[in-house]
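# whatever this is, show me its structure:
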Amino acid sequence: MPNIYFQFKQFRINQDQCAMKVCTDSCVFGAYVQARQAKQILDIGAGTGLLALMVAQRSEAVVEAVEINPGAQVQAAQNFAESPWPERLKLHPMPLQDFAKSCTQQYDVVMSNPPFFLASLKSDDAAKNTAKHTGDLLFEDILAFAQKHLAPEGRLYLLLPPAEANHFADIAKAHALYLAETLEVYTRTGGKCIRHVQAYTFEPTRQAVTKTLNIRKEDGKTYTADFIALLRDYYLIF
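Now for the predicted structure:
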């Protein structure tokens, strides 16, 4: 049974009311997003509030988050309130489509770990389906929002499995957003690529930069130096 909370160096993530718990790839994503110079950040699909809290820790930005699931809304609000930065964290308990109707803000960073299973069979857990499947939050909704509300020099960050990441890159061009950078995340050295962290901008690029991150060494147990460096400010064990 997953722990009801996950303790980081500067904040705690309570997660007993959320379908999707803290996981390694989400932590990689939150640590990788370039947020230090940002003034306004939006997290689409906040879940527990993990990503918003991670970027709040290493920036002075106002960090807003949108979340549709009632349980996750309660959880994220609690985690924001109990963090060291409650005055800079704001939760919008509504679908992105509703938030977009009244939003007038421009964001330096928009980030999302969106529902990504386009064709997989759904489970009997409705909350987990909402968190993992694209039925309530389509890629086009994210792109339409970013096209309107991402600052001219801003960046849109996504965390997706490789196949879905490639699909997103293809449809992003129709919204004048172009893949600038990809971090390929592998379970271990020589192992499987499980996620792509993608960065999009309004500036077309001839060739997107591709980087790699191995979470563990070949033995499948020992964390790599790159992973430790990325998560050092967050994980208690480092």
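
# can we go C-alpha only for contacts and neighbour counts from here?
OK.

# for the closest residue to Leu51 other than its chain neighbours, helix, strand, or coil?
For Leu51, ignoring the flanking residues on the chain, the nearest one in space by C-alpha to C-alpha, 6 or more residues apart in numbering is Gly30 at 5.0 Å. Judged by DSSP: H, G, I helix; E, B strand; the rest coil, the three-state class of Gly30 is helix.

# what do you get for Phe6?
Reducing the assignment at Phe6 to three states with three-state DSSP gives strand.

# was I right about the residue nearest to Leu51 contacting Met54?
Yes: with contacts counted by C-alpha atoms under 8 Å, Gly30 reaches Met54, the gap being 5.7 Å.

# what about the helices in this protein?
24-32, 50-57, 70-81, 96-102, 126-132, 139-149, 162-172, 225-231 (DSSP state H).

# to check against the first, give me the structure of this:
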Amino acid sequence: MSSFRFKKFEIIQEHSAMKVNTDGVLLGAWVSISGDERAMLDVGTGTGVIAIMAAQRHVCANQSKPERTGPAHILAIDIDKDSLADAAENISRCGFCGENLRMGTELIPFQQMSAEIHGKYDLIISNPPYFINSLKAADEQRSNARHTDTLGQGEFIQASVKLLKPGGRAALILPAAEGEQLLSKISFLEERCPEGEASLHLCRLCKVHTTIKKPAKRWLMEFILSDKAPEVGYTQLVIMRNGEFSPEYKSLTADFYLNF
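The predicted model follows:
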């Protein structure tokens, strides 16, 4: 059985189109989670690793806070039933669910979700399909997991605006080129948004470099649904320094990776 072990949970990845990867772990460790979120959504969950990382961080953030009325919820969605089977298994075994946190899965495309049926979310997280211009993979399941044919950037923006609460956030990781395209789309919509109407605004951006001498390979981005543009926090992350994992990368992922 194929699996990946973290410090506090194990991920079964027997059937999922996309296995545990650096992008997903980076996003799960980097996204802002205060513990105040009551409803969270993981889009394109795959094995469920990001949803479970969010659960671990949410539980940890609430250990020193007063008990709230009613549990928080994390919903993990995907369009691939085999991936969702792995996610459901992993969620059931993760050990973070209880009176204060509930988790579930659903087989549904993000753009087909309805605020009337599913409610609205404080946080939407996604390690989305990408490689817009690359050739399709031979395997259809893996191809759908890696390409934007099934969920384009415009659809992601529209669905996020529809499903986020006021002040809610959407976080994702993209290759640098696709990140630039997404920011261009967001800026275009910002400029044309009527005054007083909420739209997505960039609030955090981290450019991820494999080494200090290489250009950024990935962009970690966080957006907020607001009628005002916030001050943006810009950072960079270098994964490898002098042939070893960098201190900043180890610090970011230390709660998860066994060897850190």
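
# overlay them and tell me the TM-score.
Remark: TM-score between the superposed chains equals 0.91 [TM-score structural alignment, normalised by the length of the first structure]; 234 aligned residues with a C-alpha RMSD of 1.8 Å.

# before we move on, the earlier item: the residue nearest to Leu51 of the first structure maps to what in the second structure?
For Gly30 of the first structure, the aligned position in the second structure is Gly28, judged by TM-score structural alignment.

# separation between that match and Gln158 of the second structure?
Noted for Gly28 of the second structure: a distance of 23 Å to Gln158 of the second structure, by C-alpha to C-alpha, to the nearest Å.

# of these two, give the one with the bigger neighbour count.
Gly28 (29 against 13; other C-alpha atoms under 10 Å).

# ok, now which ones touch that one?
Gly28 of the second structure makes contacts with 49-51, 53-54, as judged by C-alpha atoms under 8 Å, 6 or more residues apart in numbering.

# pull the number of nearby residues for Ala159 of the second structure.
With other C-alpha under 10 Å as criterion, Ala159 of the second structure counts 17.

# what sits against it?
Neighbours of Ala159 of the second structure in contact, by C-alpha under 8 Å, 6+ apart: 110-111, 113.

# redo those residues as a markdown table? Include neighbour count.
Output for the contacts of Ala159 of the second structure, formatted as a markdown table (neighbours: other C-alpha atoms under 10 Å):
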| residue | neighbour count |
| --- | --- |
| Phe110 | 21 |
| Gln111 | 17 |
| Met113 | 15 |
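
# nearest to Asn259 of the second structure among those?
Ranked by distance to Asn259 of the second structure (C-alpha to C-alpha), the contacts of Ala159 of the second structure are led by Phe110 at 34.6 Å.

# now which residue in the first structure aligns to that closest one?
Match for Phe110 of the second structure (TM-score structural alignment): Leu96.

# ok, its match touching Ile44?
Yes: counting by C-alpha under 8 Å, Leu96 of the first structure touches Ile44, with 7.1 Å between them.

# coming back round to it: out of the helices of the first structure, which gets nearest to Asp108 of the first structure?
Taking the helices of the first structure one by one with C-alpha to C-alpha, helix 139-149 is closest: 9.0 Å.

# which bit of the second structure covers the closest one?
The aligned range for helix 139-149 of the first structure is 153-163, by TM-score structural alignment.

# quick one: distance of the matching stretch to the chain centre.
14 Å (C-alpha atoms, centre = their mean, to the nearest Å).

# residue in the first structure paired with Ile239 of the second structure?
Per TM-score structural alignment, Ile239 of the second structure is aligned with Ile215.

# list the contacts of that match.
With the criterion set at C-alpha under 8 Å, 6+ apart, Ile215 of the first structure makes contact with 185-189, 223-224, 226-227.

# for those residues, give me CSV that also has neighbour count.
CSV is the format used below for the contacts of Ile215 of the first structure (neighbours: other C-alpha under 10 Å):
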residue, neighbour count
Val185, 23
Tyr186, 19
Thr187, 19
Arg188, 20
Thr189, 16
Tyr223, 15
Thr224, 17
Asp226, 14
Phe227, 14
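
# what's the spacing between the corresponding residue of the second structure for Pro161 of the first structure and Leu135 of the second structure?
Per TM-score structural alignment, the equivalent position to Pro161 of the first structure in the second structure is Pro175. Pro175 of the second structure sits 16 Å away from Leu135 of the second structure, going by C-alpha to C-alpha.

# out of these two, which sits in the more crowded spot?
Neighbours around Pro175 of the second structure and Leu135, counted as other C-alpha under 10 Å, are more numerous at Pro175. The numbers are 17 against 9.

# touching, that one and Trp219? I think so.
Yes: the pair Pro175 of the second structure and Trp219 passes the contact test of C-alpha under 8 Å, sitting 6.1 Å apart.

# can you list residues touching both of Leu96 and Ile44 of the first structure?
In contact with both Leu96 of the first structure and Ile44: 66-67, using C-alpha under 8 Å, 6+ apart.

# now, which of the contacts of Ala159 of the second structure sits nearest Asp255 of the second structure?
Nearest member of these to Asp255 of the second structure, counting by C-alpha to C-alpha, is Phe110, at 29.0 Å.

# for that closest one, what are its contacts?
By C-alpha under 8 Å, 6+ apart, the neighbours of Phe110 of the second structure are 43, 77-78, 151, 156, 159.
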